[in-house]
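S.K.: just need the structure, nothing else, for what follows:
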Amino acid sequence: MQQSTSGTTVTLDPDSGLTATELAERYGLAVSGARPKLLAYLRQLWSRRHFIWAYASARLISTYTNARLGQIWQVLTPLANAGVYLLVFGLLLGTSRGIDNFIAYLCTGIFIFTYTQQTVTTAARSIGDNLNLIRAVHFPRATLPLTAVLVQLQQLGPSIAVLAVIMLVTGEGIDLSWLLVVPALILQTIFGTGLAMTVARWAARTSDLSQLLPFVTRTWLYASGVFYSFDRLPADMPDWVVAVLQANPMAIYIDLVRYAMMDSMGGDPPAYLWPAAAGWAVVMGVVGFVYFWRAEEEYGRG
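M.R.: Okay, the predicted model is just below:
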């Protein structure tokens, strides 16, 4: 029997007694679409970095193609959300009591939380929405959730610019501490990337996850101190509940940005915030990436 590999024709002897695996090793054959080693996988992704960025930019532009206001919705959407929460929680329920500059406090929470929320939501659809591409072209599947992360990162830029204006309008002064927003967002992005890859693998197996995610992220929103302060929780609340709320990664990233941009927060952030933010980023980033990579051969099947 003759077999062609890499343009070279070789003769396979069916009576040689070798197994299919041994024959493949002898003639340098490999399984199509097999999962590469982790370092090789990282190199493949790095070699496609320009494509991933261009693809993310194209996806962002196409998102607002049919909207009359176009990409202005990148800013209007979080502002509208902040307005609704200001009305409900700030004015009607009074969670603003005791919080200096509640408008800036609330907008920071909404903008920063929305970044991760949208990252996870879009990453959950990244495999299912691209099944035809996955089945037709061989490429690192992590490209798809990474694209989802970059789309939301590009959307975050205008939101941070608007947040800076809100800070100035509400009386917060420009300070060198504003530069700390950059490392805070870098850590949040690493955390969000790992979480996005984890959710992308789950959603690839269970399409119903996309329907459940809005309820999960809404609960997460309420537990992240977006429109209230943990310092003003009821005195009879168990200590372990307070500890869990304070360890919430989104509450940590939100507070880092608040302390960086708001003098009204009253000084330096608590000592645990930066180590906790770095710890969440490293653990979630590494675990999420490896978890997604381990299922590389499964995406697009079924």
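S.K.: hey, let's count contacts and neighbours off CA atoms from now on
M.R.: Fine.
S.K.: touching stretch 217-233 from outside, list them.
M.R.: The contact list for stretch 217-233, computed with Cα atoms under 8 Å, 6 or more residues apart in numbering, reads 85-86, 89-90, 95-96, 99, 105-106, 108-110, 113, 117, 242, 245-246, 248, 250-251, 254.
S.K.: next: stretch 153-164.
M.R.: S57, L60, Q74, V75, P78, A104, C107, T108, F111, Y115, T189.
S.K.: what packs against the helix or strand where the last one lies?
M.R.: Same thing as T189. If you go by DSSP states H and E, T189 is part of helix 181-205. Applying 3 or more Cα pairs under 8 Å, 6 or more residues apart in numbering; DSSP states H and E, one finds that helix 181-205 makes contact with helix 102-124, helix 143-169, helix 209-222, helix 249-261, helix 273-293.
S.K.: please name whichever of these is nearest to P14.
M.R.: helix 273-293 (35.8 Å; Cα to Cα).
S.K.: give me the buried positions along that closest one.
M.R.: 273-274, 276-278, 280-282, 284-290, 292-293 (16 or more other Cα atoms under 10 Å).
S.K.: can you check stretch 38-56 too?
M.R.: Those would be Y41, L42, L45, I52, W53, Y55, A56, for stretch 38-56 by 16+ other Cα under 10 Å.
S.K.: cool, stretch 93-108 as well?
M.R.: T95, S96, I99, N101, F102, I103, A104, Y105, L106, C107, T108.
S.K.: stretch 86-94 now?
M.R.: L86, G90.
S.K.: ok now it, how far from the chain's centre?
M.R.: Offset of stretch 86-94 from its chain centre (Cα atoms, centre = their mean, to the nearest Å): 29 Å.
S.K.: what's the span of it from first residue to last?
M.R.: End-to-end span of stretch 86-94 (Cα to Cα, to the nearest Å): 9 Å.
S.K.: which residues touch it?
M.R.: T95, S96, R97, F102, I103, L106, F227.
S.K.: which of the three states applies to G171?
M.R.: G171 falls in the coil class when you classify it by DSSP: H, G, I helix; E, B strand; the rest coil.
S.K.: please report how far it lies from A104.
M.R.: Relative to A104, and taking Cα to Cα, G171 is found at 9 Å.
S.K.: just W178 next, same as before
M.R.: W178 is 14 Å from A104, by Cα to Cα.
S.K.: can you check I110 too?
M.R.: Distance, I110 to A104, using Cα to Cα: 10 Å.
S.K.: just H50 next, same as before
M.R.: Distance from H50 to A104, by Cα to Cα: 36 Å.
S.K.: same check, this time on L18
M.R.: Taking Cα to Cα, one finds L18 at 71 Å from A104.
S.K.: one more, for comparison:
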Amino acid sequence: MSETTHDGSVAVSAPPSPDEGLPAARLAAKYGLSVSGARPSLFEYVRQLRDRRHFILAFSRAKLTAQYSQAKLGQLWQVATPLLNAAVYFLIFGLILQADRGMSREVYVPFLVTGVFVFTFTQSSVMAGVRAISGNLGLVRALHFPRASLPISFALQQLQQLLFSMVVLFAVAVAFGSYPAMSWLLIVPVLVLQFLFNTGLALIMARAGAKTPDLAQLMPFVMRTWMYASGVMFSIPIMLEGKPEWIATILQWNPAAIYMDLMRFALIDGYGSANLPDHVWAAALGWAVLFLVGGFVYFWKAEERYGRG
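M.R.: Predicted coordinates for the structure are as follows:
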């Protein structure tokens, strides 16, 4: 197409583009383009996480190694910290407040230490999850990867830390008369279910913490309240004897109490099934599946917003 200008020269104009007037979505689809940072489908997201499983494992190991790198005792603090907490709780609750009522010393000491170790696993996963995105913005903004890798790796880090601590937990149990038995095999499914639950909870807290960084300052108070309500230092049925039964039922069915009681049942002689709520294994599985699936979907729905704004 040509036209004559005012000075007599001929100007040639380009023909109209066949793409002119096409909506942006159709134009992008025509040339195989996609929005940078767009959220993938749920199944594609799972595939991406599977492909990055080596990164998730390596990142969790690196974080575990670096956690106490500045301390002179190094990795010993992985075991020393929960043991010191257990010693303080035993002094206050076991000796002063006599929260061991109904239990012999041989049962109460491993009961307390087990509770502290197992609850610390969940507590640390939650606290790490809150900071998973907000504390790693440089990594999130610099590299493209499924953001769920971060809270999952932090939950895996806490699992590895607990596994190191289990050696001490076994030693405490044996020292107070609970020797290895077939019931100890139940420790494996308990840890698997609790890890799945913790991972889902870490995913939920990671999304919440990415939007509200101040949540990290509030969570220690929430976790402390949860600890006191979960029977870490005392037996819920014995301590609430004479109170309305529904209170003890609610507290016993909260997931932290369920995983602690299952670990105690597996590990401690004298802590029998009478101390467990009905259908406890179904409840443990239900909490794990509910939080893992729900937490994963909840986190995935905000995938494209992490690290922006």
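S.K.: returning to what we had before: out of the buried residues of stretch 93-108 of structure 1, who's nearest W202 of structure 1?
M.R.: T108 (29.7 Å).
S.K.: can you list the buried residues in stretch 231-242 of structure 2?
M.R.: Across stretch 231-242 of structure 2, burial judged by 16+ other Cα under 10 Å covers G231, V232, M233, F234, S235, I236, P237.
S.K.: oh sorry, the question was meant for stretch 258-276 of structure 1
M.R.: R258, Y259, A260, M261, M262, D263, S264, M265, L273, W274, A276.
S.K.: which position in structure 2 pairs with L42 of structure 1?
M.R.: Alignment note: L42 of structure 1 maps to V46 in structure 2; criterion TM-score structural alignment.
S.K.: host element of that match?
M.R.: Going by DSSP H and E, V46 of structure 2 is in helix 42-51.
S.K.: can you give me how far the helix or strand just after that helix is from the chain middle?
M.R.: Sequence-wise, the next helix or strand downstream of helix 42-51 of structure 2 (DSSP H and E) is helix 53-67. Taking Cα atoms, centre = their mean, one finds the center of helix 53-67 of structure 2 at 15 Å from the center of the full chain.
S.K.: by contact count, what packs against the helix or strand following helix 53-67 of structure 2?
M.R.: Using DSSP H and E, the next helix or strand after helix 53-67 of structure 2 towards the C-terminus is helix 77-89. Under the contact definition 3+ Cα pairs under 8 Å, 6+ apart, helix 77-89 of structure 2 sits against helix 105-130, helix 149-175.
S.K.: those: which one's closest to L143 of structure 2?
M.R.: helix 149-175 (12.2 Å).
S.K.: the closest one: average distance to aligned residues in structure 1?
M.R.: In the superposition with structure 1, the average deviation recorded for helix 149-175 of structure 2 is 0.8 Å (mean Cα distance after the TM-score superposition for structure 1).
S.K.: tell me which of the helices and strands packed on helix 77-89 of structure 2 sits most buried.
M.R.: With neighbours taken as mean count of other Cα atoms under 10 Å, the helices and strands packed on helix 77-89 of structure 2 reach their highest mean count in helix 105-130, at a mean of 24.
S.K.: where in structure 1 does the helix or strand just after that one fall?
M.R.: Counting by DSSP H and E, the next helix or strand C-terminal to helix 105-130 of structure 2 is helix 137-142. Using TM-score structural alignment, the residues of structure 1 aligned to helix 137-142 of structure 2 are 131-136.
S.K.: same question for stretch 162-170 of structure 2.
M.R.: Under TM-score structural alignment, the match for stretch 162-170 of structure 2 in structure 1 covers residues 156-164.
S.K.: if we can go back for a sec, distance to G70 of structure 1 for the contacts of stretch 86-94 of structure 1 - can I get that in TSV?
M.R.: Listed next are the contacts of stretch 86-94 of structure 1 as TSV, based on distance: Cα to Cα, whole Å:
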residue	distance to G70 of structure 1
T95	34
S96	33
R97	37
F102	30
I103	26
L106	25
F227	29
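S.K.: so how far is Y299 of structure 1 from the spatially most central residue of structure 1?
M.R.: By Cα atoms, centre = their mean, the mean C-alpha position of structure 1 lies nearest to G192, the distance being 3.0 Å. Counting by Cα to Cα, the gap from G192 of structure 1 to Y299 of structure 1 is 21 Å.
S.K.: count of residues packed around the counterpart of L76 of structure 1 in structure 2?
M.R.: Counting by TM-score structural alignment, L76 of structure 1 lines up with A80 in structure 2. If you count neighbours by other Cα atoms under 10 Å, A80 of structure 2 ends up with 14.
S.K.: I61 of structure 1 too?
M.R.: By other Cα under 10 Å, the residues close to I61 of structure 1 number 13.
S.K.: show me what it aligns to in structure 2.
M.R.: Aligning on TM-score structural alignment places I61 of structure 1 opposite T65 in structure 2.
S.K.: picking that back up, angle of the helix holding T189 of structure 1 against helix 249-261?
M.R.: Angle, helix 181-205 of structure 1 to helix 249-261, by axes from the mean of the first three to the mean of the last three Cα atoms, to 10 degrees: 160 degrees.
S.K.: what range in structure 2 matches helix 181-205 of structure 1?
M.R.: Counting by TM-score structural alignment, helix 181-205 of structure 1 corresponds to 187-211 in structure 2.
S.K.: report the buried residues of the matching stretch.
M.R.: For stretch 187-211 of structure 2, by 16+ other Cα under 10 Å, it's 190-191, 193-211.
S.K.: mean deviation, it versus structure 1?
M.R.: Per aligned residue, stretch 187-211 of structure 2 averages 0.4 Å (mean Cα distance after the TM-score superposition for structure 1).
S.K.: tell me the contacts of E297 of structure 1?
M.R.: Here E297 of structure 1 is in contact with G33, A34, R35 (criterion: Cα under 8 Å, 6+ apart).
S.K.: would you mind measuring from the second one to E296 of structure 1?
M.R.: Distance, A34 of structure 1 to E296 of structure 1, using Cα to Cα: 8 Å.
S.K.: and A11 of structure 2, which of the three is it?
M.R.: strand.
S.K.: quick check: it vs T212 of structure 2, distance?
M.R.: 59 Å.
S.K.: and if you look at E106 of structure 2?
M.R.: From E106 of structure 2 to T212 of structure 2 the distance is 45 Å (Cα to Cα).
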